[in-house]
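*Asks:* quick one, fold the following:
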Amino acid sequence: MKKSLLLLAFAVVATVGNVKAQTTWDFSSAAWPIISGETAKVKNNLALVPGPETVVNFGAVEANTATFSDGYSASKRFKLNGGGYTSTGVNTTPTQRYIYFKANGNSSITIWYKNGGAGDRTLYIGTGTAVLASKTYSNSQDGIIYTYDYAGPARDIYIYGDQSLNIYKITATNVGNTVLGVNDVKKDMKATVYTNGNKVVVSNLESKNTEVNVFNANGSLVKSMTTSTDANFELSTKGLYIVNLKSQAGEKSVKVLIR
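*Replies:* This next block holds a predicted model:
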């Protein structure tokens, strides 16, 4: 009997601990008032990153009613208002319109959301440089509840879409202290990237130690370098490439073609 009581007490404590370990971002709550857009910041321990200064409608919270299959009823929604990367970017690396939080390790993540328009749209959960999970959904009328169980070391967990998505609620376990990264306050760069034959030319750099990463059409990294001056390099294989530049001056991705 005593052993059974001890086991029951342990189970109750474990259950309470698990409940306490869950963080909820409910965009219908008073913690998320109606707003037309957000600047880069950490709000309610959730990092909000619009990206370039030209993005002004990311993070809009507006009145909207929705009921989900688990019975959750929402009265407001958080709008990404666009994809997490540009037409010249890659889906592994969000550069705009993304959110993230710090996970202290293994974390169970659930997102209640709707597509922001018609057609197939994809929700991504990633590390900032790699996709951990994705969900493609075509119905913009009915909401979806998507759960992903992250298993790994402590890191920031990124959430974004390939197009506009409307998020109603997020829950996650084992959440730490979210800190906005220096590179998340982005500016548009003046640097230019173009091709000359089989060479890629990078010019008009404004900052020292500019990171240059080149990805092929499949999203694989084919070249990485750091430069403080104008530079050029050869790509021996013909095809389409994405050149990503990152420095204190900002970040920029450019699509180039080697013929």
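*Asks:* switch to C-alpha atoms for all contacts and neighbour counts from now on
*Replies:* OK.
*Asks:* need the nearest residue in space to Lys169, chain neighbours excluded.
*Replies:* Nearest in space to Lys169, with sequence neighbours left out and distances taken as CA to CA, 6 or more residues apart in numbering, is Asp26 at 4.5 Å.
*Asks:* the one you found: neighbour count?
*Replies:* Using other CA atoms under 10 Å, Asp26 has 20 other residues around it.
*Asks:* which residues touch it?
*Replies:* Trp32, Tyr168, Lys169, Ile170 (CA atoms under 8 Å, 6 or more residues apart in numbering).
*Asks:* for the second one, give its distance to Thr65.
*Replies:* What it means is Tyr168. Distance of Tyr168 to Thr65, given as CA to CA, to the nearest Å: 10 Å.
*Asks:* then Ser253?
*Replies:* In this view, Ser253 and Thr65 are 37 Å apart by CA to CA.
*Asks:* more neighbours: the two, which one.
*Replies:* Ser253 (23 against 12).
*Asks:* how is that one assigned, secondary-structure-wise?
*Replies:* Counting by DSSP: H, G, I helix; E, B strand; the rest coil, the backbone at Ser253 sits in strand.
*Asks:* so it sits against Val243, correct?
*Replies:* Yes: counting by CA atoms under 8 Å, Ser253 does reach Val243; the two are 5.6 Å apart.
*Asks:* contacting residues around the residue lying closest to Arg97 once chain neighbours are set aside?
*Replies:* Spatial nearest neighbour of Arg97, chain neighbours left out: Pro50 (4.5 Å); criterion: CA to CA, 6+ apart. By CA under 8 Å, 6+ apart, the contact set of Pro50 is Glu38, Thr39, Ala40, Val56, Phe58, Gly59, Gln96, Arg97, Tyr98.
*Asks:* contacting residues around the first one?
*Replies:* Counting by CA under 8 Å, 6+ apart, Glu38 makes contact with Leu48, Pro50, Val56, Asn57, Phe58, Gly59, Ala60.
*Asks:* what do you get for the fifth one?
*Replies:* Contacts for Phe58 (CA under 8 Å, 6+ apart) come out as Gly37, Glu38, Pro50, Lys79, Leu80, Asn81, Gly82, Arg97.
*Asks:* among those residues, which lie within helices?
*Replies:* Per DSSP state H, helices hold no members of the contacts of Phe58.
*Asks:* any chance of CSV for those residues, columns distance to Gly105?
*Replies:* Below are the contacts of Phe58 laid out as CSV (distance: CA to CA, whole Å):
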residue, distance to Gly105
Gly37, 31
Glu38, 28
Pro50, 26
Lys79, 27
Leu80, 26
Asn81, 30
Gly82, 29
Arg97, 24
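*Asks:* next, the structure of the following sequence, for comparison with the previous one:
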Amino acid sequence: MKKLLLSVIVAGISAIQANAQSKTWDFSDAVKFPAGAISATTTIDGLTLIPGGSNLTISTTNLATFGDGYTPTQRLQFGGNSYSGSNNPAVGSTSMPTRRYVQFAVSNNATIKFWARGGGSGRSVLISDDTGKVLSSTTFNGSTVTDIAIGSYTYTGTPTNLIISTGSGDNSVYKIEYTDNSTLAVGSARLLKARIFASGNRIYISDLESKNSQVSVYSAGGNLVKSLRAATDTNFEIAAKGVYIVNVSSEKGSLSEKVMIR
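*Replies:* Okay, the predicted model is just below:
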């Protein structure tokens, strides 16, 4: 009976993990994103908010109505530039944000869409990869019409963490959508060669076939609890006991394993 119950649980977790890639983070969801300052790095439903010593804020003021009919009731206010000084890095340049940004894991084919508002002329919202390379920049001119934008970017490459940050000025994002564009059916992707196992409160990944792999660890509820890049054998601690799904993916394929942290 216990084995049957465990099989049902594992099947449920696998289904959640397979669908966990596509996400919508609507900052109007006051349950997930209660109004107020965010002063410490916080992960909510797979989205990591990083203040970096300067507060991010969930605000209920200065709202907007977008051309698609979306009418938010809250916004994520960056509160200032994400970079040193008032840097506004150009597309193609590399500059890691140091404060006031968000990040999330993506697959090798994804569409990112966000609803944003600028705080003045020449201000921008940027999408970067986890090296800080700027992939997309949406710039506002400060007028009452074009300071509101629905930005979109299609990512193709190896699995990574994408970063959304603010260039010059104090800009706001109201909603972020991430859509996994992978066209392979579940189970048809090539299996990556690697060993994934747990011992005590640590997860181990060894015999890694690819030296450029994305590791994502999901809880039984489907939430992303840890994300990292791996170029060689690695191990790391998971504090909370329970069942987790570990996904390792690269250009060579992907592999998911269930592990138990005791």
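*Asks:* mind picking the two most distant members of the contacts of Pro50 of structure 1?
*Replies:* Spatial extent of the contacts of Pro50 of structure 1 (CA to CA) is set by the pair Val56 and Tyr98 at 13.1 Å.
*Asks:* comparing these two, which shows the higher neighbour count?
*Replies:* A count of neighbours by other CA under 10 Å puts Tyr98 above the other of Val56 of structure 1 and Tyr98, at 25 against 16.
*Asks:* surely the more buried one is in contact with Leu46?
*Replies:* No: look at Tyr98 of structure 1 against Leu46 with CA under 8 Å: they stay out of range, at 10.5 Å.
*Asks:* in the stretch 101-250 of structure 1, which spans are strands?
*Replies:* Applying DSSP state E, counting those that start in this stretch to the stretch 101-250 of structure 1 gives strands spanning 107-115, 121-126, 131-137, 144-150, 155-161, 165-173, 192-196, 199-203, 210-216, 221-227, 231-234, 239-247, 250-258.
*Asks:* any chance of those in TSV, with distance to Val179 of structure 1 too?
*Replies:* Formatted as TSV, the strands of the stretch 101-250 of structure 1 follow (distance: least, CA to CA, whole Å):
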stretch	distance to Val179 of structure 1
strand 107-115	18
strand 121-126	17
strand 131-137	21
strand 144-150	19
strand 155-161	9
strand 165-173	16
strand 192-196	31
strand 199-203	32
strand 210-216	22
strand 221-227	26
strand 231-234	34
strand 239-247	19
strand 250-258	19
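*Asks:* nearest to Val13 of structure 1, out of those strands?
*Replies:* Set against Val13 of structure 1 and scored by CA to CA, the strands of the stretch 101-250 of structure 1 come closest in strand 165-173, at 16.4 Å.
*Asks:* that closest one: which residues count as buried?
*Replies:* In terms of neighbour count (16 or more other CA atoms under 10 Å), strand 165-173 of structure 1 has its buried residues at Leu165, Asn166, Ile167, Tyr168, Lys169, Ile170, Thr171, Ala172, Thr173.
*Asks:* in the residues you listed, find the pair that's most separated.
*Replies:* Spanning the widest gap among the buried residues of strand 165-173 of structure 1 are Leu165 and Thr173, at 22.5 Å by CA to CA.
*Asks:* Asn108 of structure 2 and Leu135 of structure 2, how far apart?
*Replies:* Distance, Asn108 of structure 2 to Leu135 of structure 2, using CA to CA: 14 Å.
*Asks:* hmm, back to that, so which of the contacts of Phe58 of structure 1 hold up in structure 2?
*Replies:* Contacts conserved in structure 2 for the contacts of Phe58 of structure 1, using both residues aligned by TM-score structural alignment, their matches' CA atoms under 8 Å: Gly37, Glu38, Pro50, Lys79, Leu80, Asn81, Arg97.
*Asks:* got a ChimeraX select line for the buried ones in those residues?
*Replies:* Filtering the kept ones among the contacts of Phe58 of structure 1 down to the buried ones (16+ other CA under 10 Å) takes a single ChimeraX command:
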select :37,38,50,79,80,81,97
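*Asks:* could you pull out the helices for the stretch 1-150 of structure 1?
*Replies:* Per DSSP state H, counting those that start in this stretch, the stretch 1-150 of structure 1 carries helices over the ranges 2-20.
*Asks:* ok, now which ones touch Tyr124 of structure 1?
*Replies:* Val131, Leu132, Ala133, Ser134, Lys135, Tyr158, Ile159, Tyr160, Gly161, Asp162.
*Asks:* buried subset of these?
*Replies:* By neighbour count, with 16+ other CA under 10 Å, the contacts of Tyr124 of structure 1 hold Val131, Leu132, Ser134, Tyr158, Ile159, Tyr160, Gly161, Asp162 as buried.
*Asks:* wait, the third one sits on Tyr146?
*Replies:* What that stands for is Ser134 of structure 1. No: using CA under 8 Å, Ser134 of structure 1 is not in contact with Tyr146; the gap is 9.3 Å.
*Asks:* joint contacts of the two?
*Replies:* Here Ser134 of structure 1 and Tyr146 share no contacting residue, scored by CA under 8 Å, 6+ apart.
*Asks:* as a markdown table, the contacts of Tyr124 of structure 1 with distance to Gln141 of structure 1 would be great.
*Replies:* Converted to a markdown table, those look like this (distance: CA to CA, whole Å):
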| residue | distance to Gln141 of structure 1 |
| --- | --- |
| Val131 | 26 |
| Leu132 | 26 |
| Ala133 | 23 |
| Ser134 | 20 |
| Lys135 | 16 |
| Tyr158 | 25 |
| Ile159 | 21 |
| Tyr160 | 19 |
| Gly161 | 17 |
| Asp162 | 18 |
